[in-house]
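> Have a look; sequence and predicted model below, questions after that.
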Amino acid sequence: MKHTLSVLVEDESGVLSRIAGLFARRGFNIESLAVGPTEEIGISRITMVVPGDNRTIEQLTKQLYKLVNVLNVYNITNIACVERELMLLKISALKEYRSDILEVVNIFRGHIVDISKSFLVLEVTGDPGKIAAIQQILSQYGIVEIARTGKIALTRASNMDTELLLESTRAQKQFQYL
């Protein structure tokens, strides 16, 4: 299972290196990593996606707390969150396919950020599922390059799990057709 950890750290040089070293020494992979400043000066938030079972994540959390500059570690995997990623795609865009590509980009509320005779560079922001979906659809046109940020996430103030709501709405609609 993949877990999302939100780690608050003192904004000092070497913190990220020590955290990455901790994971490397224990043979764990970080699938996604995003780091940035928080609302408080001198504090940064590291959001990472890590594969592992609950016991493994619990051990990693304890190890993270032993690092000097780590202030708090939150496992937000099963908490209602707003999650986003940013992806830039350079795609082969022959003249005859451009309108099809633009239609897909509009459906996913993406943006064209660069254009040339043979290529388009697209910007797409959304939850990880949306990012994966547009990447899969546009792959038929020839993706030349991709750059993705890691997932960033904040817990929802409302504690409303929109994914759970979407699933229950879909289930209700399917039940109506039976």
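That came in fine, so what should we check first?
> Going by C-alpha atoms from here, please, whenever you check contacts or count neighbours.
Will do.
> longest strand in this structure, by residue count?
Criterion DSSP state E: the longest strand present in the chain is strand 81-92.
> Flag every buried residue along that strand.
Within strand 81-92, the residues that count as buried by 16 or more other Cα atoms under 10 Å are Cys81, Arg84, Glu85, Leu86, Met87, Leu88, Leu89, Lys90, Ile91, Ser92.
> Look up the closest residue to the residue nearest to the spatial centre of the chain, ignoring the ones flanking it.
Central residue of the chain (Cα atoms, centre = their mean): Lys151, 2.1 Å from the mean position. Leaving out its chain neighbours, the residue that sits closest to Lys151 by Cα to Cα, 6 or more residues apart in numbering is Glu85, at 4.9 Å.
> Ile112 now?
Once flanking residues are discounted, Ile112 sits nearest to Leu122: 4.6 Å by Cα to Cα, 6+ apart.
> okay, pairing it with this:
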Amino acid sequence: MKRVITVTVINQSGVLNRVTGLLMKRQFNIESITVGHTEQPGISKMTFIVNVEDEQKVEQLIKQVSKQIDVLKVNDITDKSIVMRELALVKVVSPPSVRSEMNSIIEPFRARILDSSKNVVTYQVVGHPDKIEAFIELLKPYGIKELTRTGATASVRDMQKLPTTQLSILK
């Protein structure tokens, strides 16, 4: 089962190494990791996607990561309402004879053409990791020359309270 774990840390040298080392020691396979600055200076957020079979292992992992120096907060946001995005750059073999066909395939994904040469096009696509996978699968028959993915980043959605009048309409 895939779990989405966020870790808020003080941006210090070695903190990423300590956290990933702990995951490695506990034999968690990190499928995706992103790290970036937050709205607060000196604070970064890590987003991990890990494969976990045992629910108790997740709880144990969260407790142990929370004890690390420089770790401010650890959350398993898998079961929450979240927004998750990933970016991919995909270089595809694209002779002029198939470009219009390829452009019609990529259009529903809202991918952008970043670079184009005589026989290669580089696309940028942003979305949920499943969307990225579907995009890649559609382009494989054309010949993917190079693929680079950022890894997923995620945030919990803010739940807004609806006014009482709107609640009665929804019932």
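Okay, I see it. Source: prediction; values computed, not measured.
> circling back to that earlier point, including distance to Ser17 of the first structure, could the buried residues of strand 81-92 of the first structure go into JSON lines?
Formatted as JSON lines, these follow (distance: Cα to Cα, whole Å):
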{"residue": "Cys81", "distance to Ser17 of the first structure": "27"}
{"residue": "Arg84", "distance to Ser17 of the first structure": "24"}
{"residue": "Glu85", "distance to Ser17 of the first structure": "23"}
{"residue": "Leu86", "distance to Ser17 of the first structure": "23"}
{"residue": "Met87", "distance to Ser17 of the first structure": "24"}
{"residue": "Leu88", "distance to Ser17 of the first structure": "26"}
{"residue": "Leu89", "distance to Ser17 of the first structure": "28"}
{"residue": "Lys90", "distance to Ser17 of the first structure": "30"}
{"residue": "Ile91", "distance to Ser17 of the first structure": "34"}
{"residue": "Ser92", "distance to Ser17 of the first structure": "37"}
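> among those, which two are most distant?
The two members of the buried residues of strand 81-92 of the first structure with the most space between them (Cα to Cα) are Cys81 and Ser92, at 34.5 Å.
> ok, and what's touching the helix or strand following the longest strand of the first structure?
Using DSSP states H and E, the helix or strand that follows strand 81-92 of the first structure in sequence is helix 98-107. Outside helix 98-107 of the first structure, the residues within contact range by Cα atoms under 8 Å, 6 or more residues apart in numbering are Ala93, His111, Leu122, Ile134, Leu138.
> Against Gly142 of the first structure, how distant is the closest residue in space to Ile143 of the first structure that isn't next to it in sequence?
Spatial nearest neighbour of Ile143 of the first structure, excluding adjacent residues (Cα to Cα, 6+ apart): Ile91 at 4.4 Å. Using Cα to Cα, to the nearest Å, Ile91 of the first structure is found at 6 Å from Gly142 of the first structure.
> same thing with Thr149 of the first structure?
Taking Cα to Cα, one finds Thr149 of the first structure at 21 Å from Gly142 of the first structure.
> and if you look at Leu164 of the first structure?
Using Cα to Cα, one obtains 34 Å as the distance from Leu164 of the first structure to Gly142 of the first structure.
> Alignment lookup: Leu167 of the second structure to the first structure.
Using TM-score structural alignment, Leu167 of the second structure has no partner in the first structure.
> to the chain's geometric centre, what's the distance from the helix or strand that contains Leu167 of the second structure?
Using DSSP H and E, Leu167 of the second structure maps to helix 164-170. From the chain centre to the centre of helix 164-170 of the second structure is a distance of 35 Å (Cα atoms, centre = their mean, to the nearest Å).
> Would you mind pulling up the elements that it packs against?
Where contact means 3 or more Cα pairs under 8 Å, 6 or more residues apart in numbering; DSSP states H and E, helix 164-170 of the second structure is not packed against any helix or strand.
> Who's the closest spatial neighbour of the aligned partner of Lys91 of the second structure in the first structure, skipping the chain neighbours?
Using TM-score structural alignment as the criterion, Lys91 of the second structure maps onto Lys90 of the first structure. Nearest in space to Lys90 of the first structure, with sequence neighbours left out and distances taken as Cα to Cα, 6+ apart, is Val121 at 4.4 Å.
> element containing that neighbour, please.
Here Val121 of the first structure sits within strand 119-126, counting by DSSP H and E.
> repeat for Gln174 of the first structure
Assessed by DSSP H and E, Gln174 of the first structure sits inside helix 162-177.
> mind listing what's buried in that helix?
So helix 162-177 of the first structure, judged by 16+ other Cα under 10 Å, has zero buried residues.
> Contacts for it next, please.
Identification of contacts with helix 162-177 of the first structure by Cα under 8 Å, 6+ apart yields Ala80.
> for stretch 40-50 of the second structure, same thing?
Contacts of stretch 40-50 of the second structure (Cα under 8 Å, 6+ apart): 2-11, 28-38, 152-154.
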